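**Student:** task: produce atomic coordinates for the following.
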Amino acid sequence: MGTLGCSSVSVPGGGRFGAELIQEQAILDFYGTEEERAQSLKLLRSACRSLRPDRGLACYNLSVLYQSMGEKELAAEYSQRAKTSDPKDPLYAESVFQNSLSDFKPASENDRLDEGEQALKKAIQACKEGKKAEASGWISPLVSSGEISKETLSHGIFQECGIDSSVLATAKPNSLKPSLEYYKTLEKNHPYRKVWDLSGEFGRNPKTPSENPVTRSWKEFRISVSAKDLPGAKKHLSAFRKSLEDLSKDGQTSKQLALQLKKAAFLLLSEDSAYVRFKDLAKELSDKPGSNP
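**Tutor:** Alright, predicted model coming up:
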């Protein structure tokens, strides 16, 4: 368990798995408050308009959501975008077909694009043709309006194109960080949130000691292990066990979570090479000598 500091388990990161989780959360938020719905659509539109090869999923999800709102024109638009991103995907093709059955007649590709998207398309084309100055001209107003971020200009075709440095200098960082949104989702839905302080998880380093007695005593135990301080390790492990016992009194859910933490700690001490010098302390977590928790 990464939370307790196992040497062989890592916290999940980004990638497509992370992107899909973010989109799942966005869909859930769509059915929340009006503010959450607006933020959900904004996040999905941003993902759909990105240069990522798997952007089709966001476009498809937008199409489904707009269809549920009765926005047939937008539903058709984003289903077409999904298909354009991956013409071989049967789901996207079916979505376009279903939307075509409505009484709405899809507009041409250029009609579907707003001014910013048309400018972006022209900038990309200019870059492909090696027209750096022309590309910079199309990009400049998008940078000023905040539609294009510094990250977008620092990767992929725009990096290769060599956009004018004066344009790059005015570009602002993306205010929406997908990785941070992903970690927020992980923390929000983490099953141990009720019993464990997550402020130090997911690559973050808290500036102050945890106020959670279970988390604090375990981290102090790990510090003692690193210092090869056996008496200190035994003291903090005892505090860890006592904190779990106190936690178990808060209800059945807390009791089960505390038991799982105790078992995880026992297994780490018994099996993980990082604790080989302190293996004998595992018995401190047993209710009976020689037994598991």
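**Student:** going forward, measure contacts and count neighbours with C-alpha atoms only.
**Tutor:** Noted.
**Student:** for the longest helix seen in the chain, buried residues please.
**Tutor:** Counting residues, the longest helix in the chain under DSSP state H turns out to be helix 252-271. Of the residues in helix 252-271, those buried by neighbour count under the rule 16 or more other CA atoms under 10 Å are 254-255, 257-259, 261-270.
**Student:** for stretch 117-130, same thing?
**Tutor:** Under 16+ other CA under 10 Å, the buried positions of stretch 117-130 are 118-124, 126-127.
**Student:** in helices, which of the residues you listed fall?
**Tutor:** Those of these mapping onto helices are 118-124, 126-127, per DSSP H.
**Student:** now distance to Ala76 too, for the buried residues of stretch 117-130, in TSV please.
**Tutor:** Written out in TSV, the entries for these read as follows (distance: CA to CA, whole Å):
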residue	distance to Ala76
Gln118	18
Ala119	22
Leu120	21
Lys121	20
Lys122	23
Ala123	25
Ile124	24
Ala126	28
Cys127	29
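**Student:** closest to Ser63 among those?
**Tutor:** Closest approach between those and Ser63, by CA to CA: Gln118, at 20.1 Å.
**Student:** how near is the closest residue to that closest one other than its chain neighbours to Glu181?
**Tutor:** Closest residue in space to Gln118, ignoring its immediate chain neighbours: Asn110 at 7.1 Å, by CA to CA, 6 or more residues apart in numbering. Separation of Asn110 from Glu181 (CA to CA, to the nearest Å) stands at 32 Å.
**Student:** I have a second one here; can you model it like the first so I can compare?
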Amino acid sequence: MNRILIALFVATAMLSCQTEKPTEIIVIGTLHQPEPNFNPDILFGILEDVKPDLILRELDSSAFTPDFKYINVDLNSNETQASAMYVEKYPDTQLRPYEFEGRNEYRINIGSRPTDGLTTKLLDSLNKVNLLSTDEAAIVNKYQALIEPLIVLASKSPENFNNPATDSICAKRQYYQYQMLRQVTDKRDEFATTFHTKPDGQDISYRDGYRLAGDFWDLRNQTMAKNIMAVSKQNQGKRIVVLCGFMHRYYILSELKRLGKDKNIVLKEFYEI
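**Tutor:** Okay, here's the model as predicted:
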């Protein structure tokens, strides 16, 4: 009899796990500022179609009051306007941050910013006056060329920059930015002998600053994915929309697939709802 009861208990538990409502995560790649093809009204319409229980923003906790109302945000951004309109119409919807805490201050303090932008400007200058080797120039030219199809895709409807094909182009472009360009900066003396002074008064070379920028790209995206997973764990069975700049989408989705393996989580596109 005991064996029968145990078997029934196990079968019931397994059935319960199988029928438990999954947590749905919809990662929507965005353009931050209004454009004719992507503006607050268009994003609001997408949110209305998806009907999320939670909207996660690419912001840290400093952008919210303790009860998760907006403060210190870009009021003109697509995400702020659309999410505010949605929460006003559907007040049960929750807003939450998922960004790396103190992102900008952290980058400035370690010296990855502005050395990241200064490094790419120096690379471009060297390339324009033909001071790079053939192989170095090919890397820089490829990196610069990879932005062109993304500009075209970003001028079309949101489905065009929210799909696996565009994600793969973003992944390649960012790989060239943070891995391939380093093959040039790690080899050329200009990047080891040109310096930026950090807020603490210490100098950092463009080479070292750019390495830190690449490391932070990984750290930031991995942290954001972990934060999303933490929110999903606290809201099992809910539908969660994640708003992010579309260049981050490929990395966040990849991390969510890895972290969500064997968990009751379903990743969907907004146009699949």
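**Student:** what's the TM-score here?
**Tutor:** Overall, the chain-to-chain superposition scores 0.23 on the TM-score scale (TM-score structural alignment, normalised by the length of the second structure); 107 aligned residues with a CA RMSD of 6.1 Å.
**Student:** one step back: tell me the buried residues in the helix or strand in which the residue nearest to Gln118 of the first structure is found?
**Tutor:** Assignment of secondary structure by DSSP states H and E places Asn110 of the first structure within helix 109-112. Of the residues in helix 109-112 of the first structure, those buried by neighbour count under the rule 16+ other CA under 10 Å are Arg112.
**Student:** list the contacts of that helix.
**Tutor:** Contacting residues not belonging to helix 109-112 of the first structure are listed as 77, 118 [CA atoms under 8 Å, 6 or more residues apart in numbering].
**Student:** rerun that using 10 Å as the cut-off
**Tutor:** The contact list for helix 109-112 of the first structure (CA atoms under 10 Å, 6 or more residues apart in numbering) reads 73-74, 76-78, 80-81, 106, 117-118, 121.
**Student:** how much space separates the residue nearest to Gln118 of the first structure from Ala119 of the first structure?
**Tutor:** As defined by CA to CA, Asn110 of the first structure lies at a distance of 11 Å from Ala119 of the first structure.
**Student:** cool, Ala133 of the first structure as well?
**Tutor:** Following CA to CA, the distance that separates Ala133 of the first structure from Ala119 of the first structure is 14 Å.
**Student:** mutual contacts of those two, please.
**Tutor:** With CA under 10 Å, 6+ apart, Ala133 of the first structure and Ala119 have common neighbours Ile139.
**Student:** residue ranges of the strands in the stretch 151-273 of the second structure, please?
**Tutor:** In the stretch 151-273 of the second structure, the segments counted as strands under DSSP state E, counting those that start in this stretch are 195-197, 203-205, 239-245, 265-268.
**Student:** among those strands, which is nearest Ser254 of the second structure?
**Tutor:** Ranking the strands of the stretch 151-273 of the second structure by their distance to Ser254 of the second structure (criterion: CA to CA) puts strand 265-268 first, at 10.6 Å.
**Student:** name the helices or strands packed onto that closest one?
**Tutor:** Strand 265-268 of the second structure is packed against strand 23-30, helix 206-234, strand 239-245, helix 249-259, with contacts defined by 3 or more CA pairs under 10 Å, 6 or more residues apart in numbering; DSSP states H and E.
**Student:** turn those into TSV, including mean neighbour count.
**Tutor:** Formatted as TSV, the entries for those read as follows, by neighbours: other CA atoms under 10 Å:
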stretch	mean neighbour count
strand 23-30	22
helix 206-234	19
strand 239-245	22
helix 249-259	19
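**Student:** can you list the ones you listed in JSON lines and add distance to Ser125 of the second structure?
**Tutor:** Written out in JSON lines, the entries for these read as follows (distance: least, CA to CA, whole Å):
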{"stretch": "strand 23-30", "distance to Ser125 of the second structure": "31"}
{"stretch": "helix 206-234", "distance to Ser125 of the second structure": "14"}
{"stretch": "strand 239-245", "distance to Ser125 of the second structure": "28"}
{"stretch": "helix 249-259", "distance to Ser125 of the second structure": "30"}
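**Student:** for Tyr175 of the second structure, which of these is the nearest?
**Tutor:** Ranking those by their distance to Tyr175 of the second structure (criterion: CA to CA) puts helix 206-234 first, at 9.3 Å.
**Student:** next, the angle from that closest one to helix 249-259.
**Tutor:** Taking axes from the mean of the first three to the mean of the last three CA atoms, to 10 degrees, one finds that helix 206-234 of the second structure is oriented at 50 degrees with respect to helix 249-259.
**Student:** the inter-axis angle of helix 206-234 of the second structure versus strand 23-30?
**Tutor:** Comparing the axes of helix 206-234 of the second structure and strand 23-30 via the same axes, to 10 degrees yields an angle of 140 degrees.
**Student:** ok and helix 206-234 of the second structure relative to strand 239-245, angle-wise?
**Tutor:** Helix 206-234 of the second structure runs at 170 degrees relative to strand 239-245, counting by the same axes, to 10 degrees.
**Student:** nearest to Leu186 of the first structure, of the ones in helices among the buried residues of stretch 117-130 of the first structure?
**Tutor:** Of all those, Leu186 of the first structure sits closest to Leu120, with 33.1 Å by CA to CA.
**Student:** hmm, back to that, elements contacting the longest helix of the first structure?
**Tutor:** Counting contacts by 3+ CA pairs under 10 Å, 6+ apart, helix 252-271 of the first structure is packed against helix 213-226, helix 230-247.
**Student:** just to revisit the earlier point, do you know how far the residue nearest to Gln118 of the first structure is from Gly137 of the first structure?
**Tutor:** As for Asn110 of the first structure, its distance to Gly137 of the first structure is 19 Å (criterion: CA to CA).
**Student:** one more: Lys262 of the first structure?
**Tutor:** When distances are taken as CA to CA, Lys262 of the first structure and Gly137 of the first structure turn out to be 61 Å apart.
**Student:** repeat that for Thr215 of the first structure.
**Tutor:** Distance check for Thr215 of the first structure against Gly137 of the first structure: by CA to CA, it reads 54 Å.
**Student:** neighbour count: those two, which is higher?
**Tutor:** With other CA atoms under 10 Å as the criterion, Thr215 of the first structure and Gly137 differ in neighbour count, and Thr215 comes out ahead with 22 against 17.
**Student:** that one contacts Phe240, doesn't it?
**Tutor:** Yes: between Thr215 of the first structure and Phe240 there is a contact under CA atoms under 10 Å: 7.9 Å.
**Student:** and for those two, which residues touch both?
**Tutor:** Contact criterion CA under 10 Å, 6+ apart; residues shared by Thr215 of the first structure and Phe240: Phe221.
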